[in-house]
Each structure stands twice: as C-alpha cells, then as structure tokens.
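**Student:** here is my input; please provide its structure:
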Amino acid sequence: MKGAVEFFQAFLNLGATVILPVVIFLLGLLFGQKPGRAFRSGLTIGVAFVGIFLVVDLLTKNLGPAAQGMVERLGVDLNVIDVGWPATSSIAWANTAIAAWIIPIGLAVNVIMLITKTTKVMNVDIWNFWHFTFMGAIVYTMSGSIIQGLIAAVLFQIVALKVADWTAPIVSDFYGMPGVSSATGSTMSYAPGIFLVKLIQKTPGLKKLKADPETIQKHFGIFGDSMFIGLILGGIIGLLAGYDAGGVLNIGISMAAVMVLMPRMVKLLMEGLMPISESAREWLNKRFGEKTNDITIGLDAAVLLGDPSVIATALILTPLTILIAIILPGNAVLPFGDLATIPFIVAYIVGAARGNVVHSVIAGAIMIALSLWCATDIAPTFTKMAETANITLPEGAVQVSSIDQGGNIVNWIIWKIFSLWN
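**Tutor:** Take a look at the predicted model:
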C-alpha cells in the first residue's frame, strides 16, 4: 500500500505539464494516430500548459502579497485561516488510507460511466483527482471508515462529471472550445452560480447592467482594451494593498500581461487538443457504430481563464471577498491562500453571464459568501486532517480551512450527509 501511494505521489509530482502530454500521447496511439502526430499533440499541449501555468503563477505571485497587504491594513481578526489549495492538496494526498485508491478507482468510474453513457466526459485531468482524494479523506477523518471515504470520493467524482456534461455547452459556445469540458472540483462547486446568473438576467434593473470587455472597449476605445482593464484593476488592488507608486505600477502591468498572455496560451492548447479530440470521436464511432460528436475531453479549469472577463471578475472579487468575510455573520474564515484561485471558481459563472462582469461579480459574491459559511462549518474536521498529516498550522490560526475545497459546496453537502450518518 505504501509503495503504491509513493508511486502515485511521484507521478502526480511531475505536474500537469508532464502528465498531460504523456496521457495525450498514449490516448493518441490508442485512438489510432501515428506516433509522430500523437507525440506532436501531446508536446503542444504540454507547452501550452507550461505557458498557462506561468501566467497563473504570475497572477498568484502578485495577488497573494496584495491580498495579505489588504488584510493587514484592515486589521481583520478571524481565527480560521484559508491555507490555499497547495496545502489542501498536500493534506489530501497525505491521507494514505484513501489516496492509494483514488486514481485507479477514479479511472475505473470514468470508464464505466462512458460505457454506460452516463457521462460524455473523458477526463484526462488526473492531477486534479486530488479533489476526489480530499472528499474521501475528510469523510474518512470524520467517520474512521475507509469504505465511507471511498464512497464519498466516488460520489464527488460522479457529480463533477455530470456538472462537466452540463457545462460543456458553455465551454464550447462562450469559451470557443468545442469538444472540451472541465470536471475540476473547485470550478464545478460554483456551478450553482449559473442559476443565480439566470435570476439576475431576469431581475428588473439588474438585467440591463452590462459590462463585458467588448462593450467596455466600444465605449472607451483603446482604454477599454482588456490590457488596459488589467492595468487599471491591478493598480486599484495595489492601492488597496497600500503599495507605493512602483508597486502599484508593477501589479498593474502584471495583470495587463495576464489579460494578454492567457488567451494566447489557451489558443495554443486548442491547437494540440483538436487532433486528439477528432481521433477520439472517430475511434468511438467505429467501435460503437453511432455518432459521438458530443464526447468531450476533460481538462484542468485553467483552460477557461483565456477570456479577459474571467480575470476582470476575479480581480474585482478579490477585495470584495475580504470585505464579505469581515461583514458576513457566522463566518470565521480569513481569506488568504485561495484568493488567487478565484478565476478558477468563477469560470462557469462568467461563461453563463456571457462575459458580463457586473452579473458575474454579483453571482460570484453570493457564491463566495456561501463558500465561507461552508469553510467555517467544516473547519474542525479540516484541521483534524491537517494535524493528522503533520501540517504545521499558520501562526495565529486556531483552525484551518480553504475556500477552494473546504468551502466547496458539493464537498460540504456530501460531508454533511455522512456526518448525519455517523
């Protein structure tokens, strides 16, 4: 068992930039592609993900310190610290009783659902299986039952795949990526925000408020360009964080770079993905004798960050999240580690709003408030998991949690159901 866990951890430590090219290459061969073509597809996708994660890293390294600066200036006193997804994933994988089973069971569940036509998603986003691991681990921590933990993990995966099926048209129509879906745990948790968007779009007064990049550029010309939007929003965050003039300019230009570079990296990703997607459909058509044009390839939600309205929404929600945490009754979570993941968790909301930043921010703010309540409620069990994994609590923290997975609404519902059972 220990050897299996170490093998999977070593494999996952390679990261998406290595895992995905290998998986895509093997899938290409399976679907009848020539080795050269399969290798080029895998390599192109690997290069694209290197670019995407470099841009995400640029976003994270700038937003993290800025968020800390805002928190310090406001003197916020909340005793449950948001440790962020990197620490959360480490806590999940450290639970070896569950972690050793997640990848083989996860792959088996996906295959069974494809065969039984209960999903149309071929999920190659193996790295993000850590969300399934966390689900199983937190139920195991609460119940002491490996079986209950694995059942919870499978339930979470099934929901993730069904949400990916449901949101595939958004990925295709709004993000311009036909044949792509995402079952990333953090992103699918905020999918209920789609219903909020639909409600906002029918609410008198609110429904007429429109601010997408195209509309802004139409009214403001070059100053409405996504690059300038990034510069302005980044500069505002720098001012709120108390930066000097140089710091404000630095974060502003960094956010402008994110706005420009991310769409180009996603375009490169699609160049590598389309051949494998077409081969997969041809292979399935031959084997099952029916049209399978709606089969999608499940990828990391990072591919959804290419639209400027996603980053714009996230930059506005960053200071708003801190404000919500301060004024929200019953919240004890201090947002910090996962503030830079806001672009991921609002991606479906922005897509449903067709890039309307006003509607996206309203729906996103409501979902973040719900997430903070969930993260507060689950904090005692989350903290117990962290202590079991020998994770040192941050200074001043009574408990730990996270907006990403601790505040994941699907995770919370499943955990709550098993809590009532035990």
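**Student:** please make it C-alpha for all contacts and neighbour counts, starting now.
**Tutor:** Noted.
**Student:** how about Leu209, what does it touch?
**Tutor:** If you count contacts by CA atoms under 8 Å, 6 or more residues apart in numbering, Leu209 has them with 358-359.
**Student:** quick one, what contacts Gly351?
**Tutor:** Here Gly351 is in contact with 170-171, 174-175 (CA under 8 Å, 6+ apart).
**Student:** what about Thr292, which SS state?
**Tutor:** Judged by DSSP: H, G, I helix; E, B strand; the rest coil, the three-state class of Thr292 is coil.
**Student:** please apply the same query to Thr119.
**Tutor:** Quick answer, by three-state DSSP: Thr119 is coil.
**Student:** the structure of the following sequence is requested for comparison with the preceding one:
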Amino acid sequence: MDALMNVVQSILDMGPSVMLPIIIFIVGLVFRVKPAKAVTAGITVGIGMIGINLVINLLTTSVGPAAQAMVERFGLNLTIIDAGWPAVAGATWAQPIAGLMIPIILVVNLIMLAFNWTKTLNIDIWNYWHVASVSATVYILTNNLFFGVIAGIIFTVFVQIMADLTAPAVQEYYGLEGVALSTGSTAGYAVLGIPIGWVISRIPGISKLDVNPETIQKRFGIFGEPMIMGIIIGAALAALGGYDISGILQMGMTMGGVMFLMPRMVKVLMEGLIPIQEGAQKLLQDRYGDREIFLGMDAALATGSPAALSTGLLMVPITLFLAVILPGNRVLPFGDLATIPFFVGMIVPSRKGNILHSVLTCTVVMVFALWMATDYAPVLTEMAQGVVAFPEGAAQITNFDTGGNFLKWIFLKVGQLIGGGI
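**Tutor:** Model prediction:
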C-alpha cells in the first residue's frame, strides 16, 4: 500500500500542467488522432491549465485575506474552522485506502463507458480525491476496507451520472463543446442546487427578474462589462473587510483582472481539447453510429463565465452572514470561501446565467452546507489528525468542499449507520 501511495503521490506531484498533456496525448492516440496533432493538443491544454491556475491563484490569494479580514472585523467566533479543500485533500491522501481508489475509479469509469452507462471519460485525475475522501470517510467510520471501496464506487457512479445529465446545459452555456464537469464537489452542490433553483425561478415576482451579464451590460453600459463587474465586486469585498482606499482599489483591479483573464485562459485550453473531442466523436460514430463521448474536466473551466464568478464572489459575504445567524451552525467559513465559484459550476447553467436566481439558490444551499459541514467535522478532524496543521484556535476542522457536500454527507450518514460511528 505504501508503494502504491508513493507512485500515486509522484504522479500527483507533477501537477496538472505536466500530467494533462500526457493524458491528452495518450487519449488522443487511443482516439486515432495523429501523433503530432495529439502532442500539440496536449501541450496547448497544459498551457491553458497553467494560465487557469495562475488566475485561480490570483483569485484565492485575494479573496482569502479579504474573507479573513471580514471575520476579524466582525468578531466572528465559531469553534469549527473551515480549513479549505487543500487541507482535506491532504488528509485524504494520507489515508491507506486513498491510493487504492485511483485505479478503481478509472476501471469503473471505463466499464461504464464500455457498456454505454455513461458518456463521460473522466480525465481529471487530480479530482479523484473527491471519491477517495468518501472512501476514507466510510473506512474510518466502519473500519472496513470493503465498505470504503464500495462507497467510492457508488460515489463515482453518482458523479458520472451528474456529469452526463448536466453536460448539455454546461456545454451550451459555457461554450465547452464535448466537455462535462466531473468534479465531485460541483456534482454534490448541484444535487441540491438545481432543484432548489427550479423552485426559486418559479416564485411569483422573482421569476420575472432576469439579472445576467448580458442584461446588466445592456442596461448599465460599461458598468455591465465583466471586468467592471469584477472591479465593483472586488472593491465591495475589500470594503467589507475594512481595507483602506489603496487596498480597495487594488482588490477591485485584481478581481477585474480575474474576470477579464479567466475566459481567455479557458479558451486556450479548449483549443487543445477540440482535436481530441473531434477524434473521439469520429471513432465512436464509425463504430457505434451517433454515440457521444464527453471529456470529464475540472469545474475550474466554469469560472470562465462572468455569471459563475460573480455568483461565487457575492456568496462570500452572504456565507459569512449566514454562519453568524444560522441556528445550529458551528462552522467559521474561511478556507473554501474562494472555492465557491467551483461549487456553482452546474447551478449557474441551470439558471441560464441569471445571477439573482443563482445567488438566491446558493444562499439556500449554503444553509444546508453549513449544517452538513458542522455534522461532518468530527470525521474530518480525525482524518486530519497528525497530517494537517490545524488553524490557530481550532478545536475541530471541516470544509465546504467535502463537509458541505450533500452527496458526501449521505455517505457520512450511511457510514455512521453501518459502523455506529463518530
């Protein structure tokens, strides 16, 4: 098991900018893309991922301190700290079952493809940790490797189903032809968010309010431009954090830059995926007629949409406010606040980019996420003991990516039922 974990960790340590080109090249050859074209496609995807990661790092390193400043300014005092997805991912990979799940996830995906039970080939290996976190949760609660593996397999199937079901809306709204979002956190939030959004969009009065980037731009001119929207939202976040005028202007320009750059980085990545998608479709049509195949990718691609980014950024102060007023909540939001744009990746297309409906939907979803993250804290705390450095003053840790994920929370409750757990 240790040897397997070392191999897995070595692969993961290469990072997406190295591994994605290799995977794209191999997948391209499988789909009979010419080697030279497959190499170019892989390198282009890798460059696109480098650009996306640079912009995401700009986003997280700006929003994180602003959120911390809000917490300090408003004197929030809650006993469970949201340590963010990197901490939980690190704790997940430290579990003995995690390395075992990587080949199992891939085999399950390939079997489903072979029997036409899914259209999505999940090449987003880094986000396999979402499945591994479910396996680790059930393993900790039951002390049974078999139950942990079965939980991971079932979660994989759920993620594949969600990727397939949401792919048409994702492709149409984001312009991501042949792509499905296969990130476990995005799928978990969509399970609650899509039906809740459907209900909200039919509430009299609210149903007719269409607030999307296009209508904002049409009504407010330059103030509806995505980069200007980013500047306004960024400045508002900085002001809520008590920044001085210099800090407010810097934060505004940073978020404006994120809004401007992210769609362009996604476009570069998509240029590399197009030859692979075309090769896959041609091969499948030759063999199976009209059968489709989607490439399962990171929900980071959704952040190329101004509506998704705007929704995610607006949810930062809303989530902090909910944490204060919500009865039964003990979670102090922090680490995963900057990750909210990933959570809304499937919700925003279901609302056709309506920012108002998306924010209202996510506000309701976050109420449940806070309760679930509170409930999940003991298991995540045990998982992270001796692996993750706890934030100062934290008795327990949790996060929204796993702890507030409805699909993962279901497995938490099943594991507790079987094992009489924590």
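**Student:** the contacts of Gly351 of structure 1 in helices, which ones?
**Tutor:** Using DSSP state H, the members of the contacts of Gly351 of structure 1 that fall in helices are 170-171.
**Student:** I'd like the contacts of Gly351 of structure 1 as CSV, with distance to Gly224 of structure 1 and neighbour count appended.
**Tutor:** Listed next are the contacts of Gly351 of structure 1 as CSV, based on distance: CA to CA, whole Å; neighbours: other CA atoms under 10 Å:
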residue, distance to Gly224 of structure 1, neighbour count
Ile170, 25, 23
Val171, 25, 22
Phe174, 20, 19
Tyr175, 20, 22
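**Student:** list just the nearest of the contacts of Gly351 of structure 1 to Ile295 of structure 1.
**Tutor:** Nearest to Ile295 of structure 1 among these, counting by CA to CA, is Val171 at 13.1 Å.
**Student:** do you know how far the closest one is from Pro335 of structure 1?
**Tutor:** As defined by CA to CA, to the nearest Å, Val171 of structure 1 lies at a distance of 28 Å from Pro335 of structure 1.
**Student:** follow-up on the earlier one: need the contacts of Gly351 of structure 1 in a markdown table (columns: distance to Tyr243 of structure 1).
**Tutor:** Conversion of the contacts of Gly351 of structure 1 to a markdown table gives the following (distance: CA to CA, whole Å):
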| residue | distance to Tyr243 of structure 1 |
| --- | --- |
| Ile170 | 38 |
| Val171 | 37 |
| Phe174 | 36 |
| Tyr175 | 34 |
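**Student:** mind listing what the residue nearest the centre of structure 2 touches?
**Tutor:** For structure 2, the residue sitting closest to the mean C-alpha position, by CA atoms, centre = their mean, is Phe342 at 3.7 Å. Neighbouring residues of Phe342 of structure 2 by CA under 8 Å, 6+ apart: 185-186, 299-300, 302-303, 312.
**Student:** quick one: classify it as helix, strand or coil.
**Tutor:** Assignment for Phe342 of structure 2 (three-state DSSP): helix.
**Student:** corresponding residues in structure 2 for stretch 334-344 of structure 1?
**Tutor:** Aligned using TM-score structural alignment, stretch 334-344 of structure 1 spans residues 332-342 in structure 2.
**Student:** quick one: distance of that stretch to the chain centre.
**Tutor:** 10 Å (CA atoms, centre = their mean, to the nearest Å).
**Student:** what's the span of that stretch from first residue to last?
**Tutor:** For stretch 332-342 of structure 2, the end-to-end distance is 19 Å (CA to CA).
**Student:** flag every buried residue along whichever strand or helix holds Val7 of structure 2.
**Tutor:** Using DSSP states H and E, Val7 of structure 2 sits in helix 2-13. The neighbour-count check on helix 2-13 of structure 2 (16 or more other CA atoms under 10 Å) flags 5, 8 as buried.
**Student:** what span of structure 1 is it aligned with?
**Tutor:** Mapped onto structure 1 using TM-score structural alignment, helix 2-13 of structure 2 spans residues 2-13.
**Student:** okay, strands next: where are they in the stretch 101-250 of structure 1?
**Tutor:** 121-123, 180-181 (DSSP state E, counting those that start in this stretch).
**Student:** need the ones you listed in TSV (columns: mean neighbour count and distance to Gly28 of structure 1).
**Tutor:** TSV is the format used below for those (neighbours: other CA atoms under 10 Å; distance: least, CA to CA, whole Å):
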stretch	mean neighbour count	distance to Gly28 of structure 1
strand 121-123	25	13
strand 180-181	30	16
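**Student:** these: which one's closest to Ile417 of structure 1?
**Tutor:** For Ile417 of structure 1, the closest of those is strand 121-123, at 26.3 Å, according to CA to CA.
**Student:** that closest one vs structure 2 - mean distance after superposition?
**Tutor:** Here the mean offset of strand 121-123 of structure 1 against structure 2 after fitting is 0.6 Å, by mean CA distance after the TM-score superposition for structure 1.
**Student:** now swap in stretch 365-383 of structure 1 and tell me
**Tutor:** Stretch 365-383 of structure 1 versus its aligned partner: 0.8 Å mean (mean CA distance after the TM-score superposition for structure 1).
**Student:** ok, Gln405 of structure 1 - contacts?
**Tutor:** Applying CA under 8 Å, 6+ apart, we find Gln405 of structure 1 in contact with 85, 88, 131, 134, 185-186, 411.
**Student:** what's the match for it in structure 2?
**Tutor:** Superposed on structure 2 with TM-score structural alignment, Gln405 of structure 1 falls opposite Thr402.
**Student:** also Gly298 of structure 1?
**Tutor:** Match for Gly298 of structure 1 (TM-score structural alignment): Gly296.
**Student:** that match should be in a strand, yeah?
**Tutor:** Yes - per three-state DSSP, Gly296 of structure 2 lies within a strand segment.
**Student:** so it touches Leu121, yeah?
**Tutor:** Yes - counting by CA atoms under 8 Å, Gly296 of structure 2 touches Leu121, with 5.4 Å between them.
**Student:** now do the shared contacts for the two.
**Tutor:** Common neighbours of Gly296 of structure 2 and Leu121 (CA under 8 Å, 6+ apart) do not exist.
**Student:** ok, back up a step: quick one: which of the contacts of Gly351 of structure 1 is nearest Ala108 of structure 1?
**Tutor:** Nearest to Ala108 of structure 1 among the contacts of Gly351 of structure 1 is Val171, at 25.1 Å by CA to CA.
**Student:** that'll do, ta.
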